[in-house]
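[1] Whatever this is, show me its structure:
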Amino acid sequence: MKLRMKSMPLAIFQIVASGALSMAVAHPAFAQETQAAPQRVVITGSLISRADKEGTSPVQILTAEDLVRTGSTSIAEVLSNLSANGQGALGSGFSGAFANGGAGVSLRGLTVGLTLVLIDGKRMAPYPLSDDAQRQFVDVSNIPFDAVDHIEVLKDGASSIYGSDAIAGVVNIILKKSFKGTALRADAGSSQHGGGTMYKTAITHGFGDLEADGYNLFGSLELRHSEAIKVADRDNYLWAQGDWSARGGINLNRGVPNASNNYLVATSSPFFYTPKGADPVHNPANYQFLDTNCNYAKYMSGGCAIRDTVSFLQPETKNVNALVGFTKKLNEDWQLSVKGSVFQRESENNRGVPPVFSPTSFAGNTSLVPGQNPQIVNVYGPTTFKQGVAGNTLGDGARLYGYIPGVDPANTQKNKATSSRLVANLDGSWNDWELKAAAGFTRVKTDIDYSGYVDRVALYKAFNRATNPFNPLGGNSAADMAAIAPRFSNEATSTLTFADASASHELMQLPGGPMGLAVGVSYMKKKMESPSAALLANGIVGNGAAYVLGEEKNAAAFAQVLAPVLKNLELEASARFDHYDTYGRSFTPKAGFKWKPADIIGLRGTFSKGFRAPNAAENGTAGSFFTFHSVNDPILCADGNPKTKGNVPTACAMSPAFVQLTTKDLAPEKSKSYTFGAIIEPTRYFSSTVDYYRIEVKNQINTASGVPGFVPSYVRNAVFPVDIADGNGGVVQGLPSVGTIAYATSGYVNSGGTTTSGVEFNFKLTGKTADYGNFLADLNFNHMISYVLSSNGVDYELAGTHGPSVISGDTGNPKNRAQLKLGWEKGPLTATTTFNWVGSFSALDPSVEVTDCTKITSISSRTYFFGKDVPLNYCHIPSFMSTDLNLSYKYSKNLTFKASVQNLFDRQPPIDVATYGNANNLTSYNASLHQAGAVGRFFAVGASYQF
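    As a prediction, this is how the structure comes out:
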């Protein structure tokens, strides 16, 4: 197989290859060294313990020491850098996401909904705010760093063991099981370029020896605070600047008139405008500025611009995490363990969308209320002002532009997510059977406080009352502002209750060892109560937010057989039967083998089926808004020409809102997965694995609006005055023949699919010398061969492109990702350098018919080059690598110091004009792939003390 890695740093491969050869030659006796008998362990994806950690499926293990040596301070950051994490991942840099505040993992690029995240091998309640208001996932942003013992990443389908969602793989986060003594830890860090200052402290205390005392009790508390990084902290860089005029585009900074806003935009001074004459926007007589901060000449030259000082590149976060564990030996054969935790994360999210006066502000909102069809509510009336109202001297029909004084300068959501978990495990043996039982309750609750939103009904009434009308320059009463800009809140909860039991037994002795059998049953109930806030739901403040209400129950039985039929051949088979009360039954089998034709090489492979059950967002009571690609209103712009007499220009090339509704009779998504790989271990100091994977997902649940033949039925606003083309290049205000489009509805259907394939490499080299210390080189490299999306009856090859851009945060789909760790240890000093590399990719997305480099901003709906072709140099998003250096020094047996520099070389993120998954319209970088570049060089120091 020939792979193209033209932008991968060759030095990475040279280091590993030359090191492996030198170590194999210099230490020929390592393979003959006596090793202690390995302890049998149960690896993620299996129910049967084994001596060899390398099974039939590839599993990557990150120990607590590995986590510390990355220099990261959050589990979400560690997981985001996995080479197997790809398209559809969700990070904190996209503050405008449906699931704002949360972070999720997308193995093999198949979205967060097809990657199962477990805690201690058990399911966790999903985040109440679904990705794209559809895909449920476990939020990894509030997993405490110091409570994690290790992480196992299974890069294979595992529905035969775990059931739904485990199509692309499984991330199993294993928390500490016991602790004796006291451990203290403190860390602090800050970005070189401002913002993001972080403080973290943790304490763990435990007592009782399980063997000597028969019990262990421990508790852990972690506090973490990270300040926000604002766009204003980085707007000296091109990727964070809104002025594209020197790059062939237009100036998008706030308060600057340009072609994309028809030269009418809210600015530092409110102003009235009336459309009179042949070229009204360029006639000074049509403007009335309400204070001396701005005038027509200054306005048109961009002199009334407003610097964005509120938008976030990275939100402020606060974490308070508590974990308590108790383990008791009941007798020689039985053990009870109980673990409870409360993980709380607070974040403040905004996209810097300012509350402004606008002629389109009073058209009305769409109400999304659970249990009823969408309704257009609060159609307020004309969008113009009469002579004398609010100080208007231009005459009747004037329009007001400006920022609403006294209102928070951005739509802001303060999100507090609290994850609670209580799980009990009972393990023991009886009559040669190993028995395990567990039961647990998990809940995730989000409390969201909203500010910076405007009640347009109250604003409209305040402007038009006879006495003491609203003043657009400010100085309005507190009662007025409380009514016009109300602060309100909302609560959403997601709960998951489970119970399971399994038994394993050695059936017989085979030539390669004991044949193992495991059987088990499980029950799960999942409930989602995620309404939208009242003022959003009833349409008073903005358009209705997404909501989800519903529950599902699942009962399952499963079994696994592990048969070492020969000394060098191991066979494995497992199967699971699930019953859901929402749709019916699923049966998922899996088979695998591992064969060692020689001591230094092994071959392995698997075949499995998988499924994802439709969730409450898809078949419960739910609704959300999404926008479709631009269309022409079939009535108000039938010929697509905004200058045709009688057409409404804003109805041409518009992106109508769709209200996504649910469908009750959905079938589950189904998959087939194949893996085939090799394990090479010439010495105990060098090992490598190469694994090919192919995953075929069919019957995917998609919006009906994307299916061929779908004809939308538009719901229209009431008829109010709008601008209508006069046929001479100008507009006149009048009443259109019908109201403008408010929305259309679309349900979900099973249609299309995704097939992805690739190769993943791991090379690990260790060396021990008396004079120079110990060395480590560990490379994980993932190359995507193909990523085919089947949609609208057409297959689209999206590997190495920006597609599918409609999923999650439009993350991009690079073919290559790699992570290389180089470590050195001598005496008390340890140094680790981690290279996180993302390959280059194209800005095109064939799945939305964008195959022309000059049109790539249509993917993101950004107006950087409004009315012009995009320069070709923006069609290629270059590769990006951040380098993290971590140093630790063991001062004494109890005290250790550390220091780290993330993004050591201060690499800036490449410009990506095709993504919308970042802070706001002013920035042009990919937050999912290149967030380390936006943060910039980050310094941190820390110390830990244990006694």
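
[2] When you work out contacts or count neighbours from here on, use the C-alpha atoms and nothing else.
    Fine.

[3] ok, Ala285 to Ala305 distance?
    Distance, Ala285 to Ala305, by CA to CA, to the nearest Å: 21 Å.

[4] Looking at the two, which one has more neighbours?
    Counting neighbours by other CA atoms under 10 Å for Ala285 and for Ala305 shows that Ala305 has the greater number, 21 against 15.

[5] what's the more buried one in contact with, if anything?
    By CA atoms under 8 Å, 6 or more residues apart in numbering, the contact set of Ala305 is Asn253, Arg254, Gly255, Val256, Thr267, Ser268, Tyr299.

[6] taking the residues you listed one by one, which sit in helices?
    Of the contacts of Ala305, the ones assigned to helices by DSSP state H are Tyr299.

[7] Just the buried ones from the contacts of Ala305?
    Asn253, Arg254, Gly255, Val256, Thr267, Ser268, Tyr299 (16 or more other CA atoms under 10 Å).

[8] Which of these sits closest to Ser791?
    Nearest to Ser791 among the buried ones among the contacts of Ala305, counting by CA to CA, is Asn253 at 37.1 Å.

[9] so the closest one makes contact with Leu922?
    Yes - the criterion here is CA atoms under 8 Å, and Asn253 meets it with Leu922 at 7.0 Å.

[10] coming back round to it: as JSON lines, the buried ones among the contacts of Ala305 with distance to Ala499 would be great.
    Output for the buried ones among the contacts of Ala305, formatted as JSON lines (distance: CA to CA, whole Å):
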{"residue": "Asn253", "distance to Ala499": "55"}
{"residue": "Arg254", "distance to Ala499": "55"}
{"residue": "Gly255", "distance to Ala499": "58"}
{"residue": "Val256", "distance to Ala499": "59"}
{"residue": "Thr267", "distance to Ala499": "59"}
{"residue": "Ser268", "distance to Ala499": "60"}
{"residue": "Tyr299", "distance to Ala499": "66"}
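
[11] one more to put side by side:
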Amino acid sequence: MKPHRIALAVTTALLSTPLLAAEDASGANEPERIEVTGTRIKRVDVEGVSPLTVITADEIANSGLSSISEVLATSIANNGASFDGDEASGYTTGASSVNLRGMGANRTLVLINGRRQAAFPTAAGGVDNFVDVSDIPSAAVDRIEILTGGASAIYGSDAIGGVVNIYLKKEYEGGDLSARYEAPEADGRDQFTLSYTQGFNTERSNTVLMLEYKNAEELLTSQRQDYFAEGLNRIYSATGDISVPPYLVNQETGEPWAWTENWGWGDALPSSWGANLYDYDEFYHDDKYNYSQESCEAILGDKAVWYDYSSSRKCRYDKYSDRGLESAYDRVNLVLNTEYELSDDWSLYAMVNASYKDSEKYKDEKGFDRTFYQDTATGRIDYSRSGMDDYAKFKVYRRMEEFPGPRIYESTNEKYSLAFGANGYVGDYELDVSWSSGFNKYSRDSQHMIDAAALLDVISFDPNESDPSRWYVLDVMTPEQAEAIMGVSSKRSESSIHQFTTTLTGDLVDLPYGPLAFASSIEWAREDYEDILDDTTQSGGYIGMGGTGGEGDRDRYAAALEFLVPLLSNVTGAQRLELSVAGRYDYYDDETDVGGAFSPQVGLMYNPVENVLVRGSWGQSFRAPDMHRIYAGETIGFGETEYDLPNGEVYEDSYTSYKSGNLALEEEKGDYASIGIVANLTDNLDLTLDWWTIELDGAVRTISSSYIYNGPNDYKPEMNYTGQYDNCDQLPDVGFILETDDNGFDNLMCIRSGPINVAYEKSEGVDGSLNYALEDTGAGDFKFEISASYLLSKEVKDFEFSEPEEYTETEYFPHWKGKASINWSLEDLSASLSYYYTGTAEGVDLFDYYNSAGDNIEEMQTDKLAAFGRLNLSMRYGLPWDGSVRVGVNNLTDELPPYYNVRNTEHDSFPFYREDRGYSMVGRSYYLSYSQKF
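    Next comes the predicted model:
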């Protein structure tokens, strides 16, 4: 590489432009490109104006972590609320996200080989679009680069929290067959991985073929029962102003209630959805409350709990045993990466990346509690008393344990991406032209749904029911009756992205201290998605199962320009001073008014001496609204509100609710800045220290119905469209319409909820790292690494007029996140010890407990979760026949997630710990892997 191209190569590496998709004409690989910077601290050049973390394939192997999603979850920059879809929760079974700087998974841009990927076709939580990182095969990864801070001036939308760029292997010598088996010390979550990598190299081409299969068992709550049972032990051992709740101990006798004797879930209560019937009018029964221990055990079997503390719902159900903590899955991957050198100046490249994943999410059996009305004249049963002159009222609490087989949500995720292009020189300028396409297909079938309409044709409240097609709710249901009301809720979703990119780079002119380097790019992209629910689910026809589908597309046009300007070089007090300037304009062509946005970025890199880099950057970022927040289909429902009238009466008001996407959404806009230093203190010791801040205005939030209207004395007047529209399906934005009833009351006729631009967010923190190497010690080579991030503040305002909320004090955002490792190698033997740390976390929750006097206390209080750390040990031995064996222990100290305070109502609510903070329920596990090269 010519000396005057060094600065340009460094800038390109820092910003991860699409140019990196191809090698340069000389065929130099990525490490050679980085090494030509001429510094002894390679990372000085890699870091650039913004903090950049590079995780190599060797580091991934030494970590002991079993997946790329785990690797990203342990990154110190991933200090927000991310999720792992292999945990059995959420809308997106089998998918995982990454959340840089706590700005949201939807505001973290994920690239593979520098290119955007199709978003997961179902929005997380029904609102946020994101890129799934769970299906990337570890064996195919060459390195991961994590650029923290805003990068919209380079990439456009989404790069607000930062960029995760995953590079897959581009060349490989020979072949490799590897297998790994991991098993926890406790039951569940065994994992097996088999991978094959083959390189095909000629004088002018490099091709890598990679195949991987991975199987993971489910992890059920019952397989970690010792952890959950601690709730009760902590109640008994708690000190201070607290007593054992009366539902655990009979306050008259002082003895535990009989139901607690064989109960394995601490003070978490069994579900009241067992087999209980309220006959309010005693129409068929002598008592209002109806149940029996005999029928309870006959219906629920070993999951029956006779809850003798209650007087109204004694037949309870153990809902925890069958619940999944992590989903089972099978996954197959194929990666084909190839490059062909046409001449000394030009090469062609292409990549195919495909994955197929089947997941199973285990659930407790379906249950329901519903109110029913029966017309006393005709016998008609309905959920509403409308049209009935005289009726009997019933309420049923029932678990459908008679449904055959376990209740499982089965999902399939298929992902395909294709990229191809050409890279070469036109005169003194390097040109890269590429096309990429990505497709993502997701399907989910949720078993054991209850068809609300079919249930009305079967249900009976008469214990003497003689019609064999009717089912008395306190009897065991027949297989035919179960079949009549059981359904499957289905979702079929697809998304795609197509992108054309051309990039031109080179040196424009020679300045006094070096060449003025530039990079320019032009992009066109089209994204679309389709998220379709079956008709019964969409219409709310399954009890307790809802959702909102949607579909839409958008085109994007963009032009970007970057300059690297040498200001000083080799003068007193300045070994190097360079100015980085970038700007990008994006235009969105869709049904919204987002239109275009310009994103600037300015950075300085200053080397006072050769081995020290002082850097700083500032820029503005933007993000177009999530596709699903724009195009989500309309969901119609019905609700009721209760509020006190001035005369002391309680007024019940029913209304129609509408929820859909919002075409009036605008782009989110933000600013970011960072200042830092990178220093090589000795040949073997280097450090980094960076301060950073990110602000975002106009962040999109989905507004709830209760926020819009919660009674005649608690509503938002600016959202009142009474007299302007006839119905809420006509409203241009979220709001409500009132109507006056015959008594002169202003009833809530209808309400429309959905997303709007209202929120403000700010994250601020400090990152640091220290690396030290000891080589040729006689006892082997040693490498010590430590990195940490301290979140100074995570401030959120849901609305312009609301007070800011500090999430590190209210939402369990930990201040500290860190990792450290010690690596040792001696000839064919090597070992690694890695530690991953999440600091203490504070939050505000409802505390509900009984004090020493037996009084029930309910109040909002601050809770503090203990720190969480995992220590992984890995050892590798190279064998004489080009094989290697690796053994390891993950989570050496068998750490499990920190507990909530026993007074906190979250402590006995499933899953009993904070799911979205990177904690793991697997516990200590052991693994063995073997790799054979040929």
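
[12] Could you get me the TM-score between them?
    Overlay of the two chains. TM-score (TM-score structural alignment, normalised by the length of structure 2): 0.80; 822 aligned residues with a CA RMSD of 4.2 Å.

[13] which residues are common contacts for Asn253 and Leu922 of structure 1?
    Common neighbours of Asn253 of structure 1 and Leu922 (criterion: CA under 8 Å, 6+ apart): Gln241, Gly242.

[14] buried stuff in the longest helix seen in structure 1?
    Longest helix of structure 1, by residue count under DSSP H: helix 10-26. Going by neighbour count (16+ other CA under 10 Å), the buried part of helix 10-26 of structure 1 is Ile12, Val16, Gly19, Ala20, Met23, Ala24.

[15] and what of stretch 838-848 of structure 2?
    Using 16+ other CA under 10 Å as the test for burial, stretch 838-848 of structure 2 gives Thr838, Gly839, Thr840, Ala841, Glu842, Gly843, Val844, Asp845, Phe847, Asp848.

[16] out of the residues you listed, which are inside strands?
    The strands in this structure, assigned by DSSP state E, contain Thr838, Ala841, Glu842, Gly843, Val844, Asp845, Phe847, Asp848 from the buried residues of stretch 838-848 of structure 2.

[17] now, which of the residues you listed sits nearest Glu326 of structure 2?
    Nearest to Glu326 of structure 2 among these, counting by CA to CA, is Thr838 at 20.5 Å.

[18] residues contacting the closest residue to the closest one other than its chain neighbours?
    Nearest residue to Thr838 of structure 2 in three dimensions, chain neighbours excluded: Lys817, at 4.7 Å (CA to CA, 6 or more residues apart in numbering). Applying CA under 8 Å, 6+ apart, we find Lys817 of structure 2 in contact with Ile76, Asn79, Ala788, Ser789, Tyr790, Tyr836, Tyr837, Thr838, Gly839.

[19] Please repeat the previous calculation with a cut-off of 7 Å.
    Ile76, Ala788, Ser789, Tyr790, Tyr837, Thr838, Gly839 (CA atoms under 7 Å, 6 or more residues apart in numbering).

[20] What count of nearby residues applies to the aligned residue in structure 1 for the fifth one?
    This means Tyr837 of structure 2. For Tyr837 of structure 2, the aligned position in structure 1 is occupied by Trp837, per TM-score structural alignment. Trp837 of structure 1: 24 surrounding residues under other CA under 10 Å.

[21] so which strand or helix has the residue lying closest to Trp837 of structure 1 once chain neighbours are set aside?
    Excluding its sequence neighbours, the residue lying closest to Trp837 of structure 1 (CA to CA, 6+ apart) is Met881, at 4.2 Å. Applying DSSP states H and E as the criterion places Met881 of structure 1 in strand 880-890.

[22] Now which residue in structure 1 aligns to Ser195 of structure 2?
    When structure 1 is aligned by TM-score structural alignment, Ser195 of structure 2 is paired with Ala202.

[23] With adjacent residues omitted, what lies nearest to its match?
    The shortest distance from Ala202 of structure 1 to any residue other than its chain neighbours is 4.2 Å, reached at Glu222 (CA to CA, 6+ apart).

[24] ok, the one you found - how many residues close by?
    22.

[25] quick one: it from Glu332 of structure 1, how far?
    Distance from Glu222 of structure 1 to Glu332 of structure 1, by CA to CA: 34 Å.
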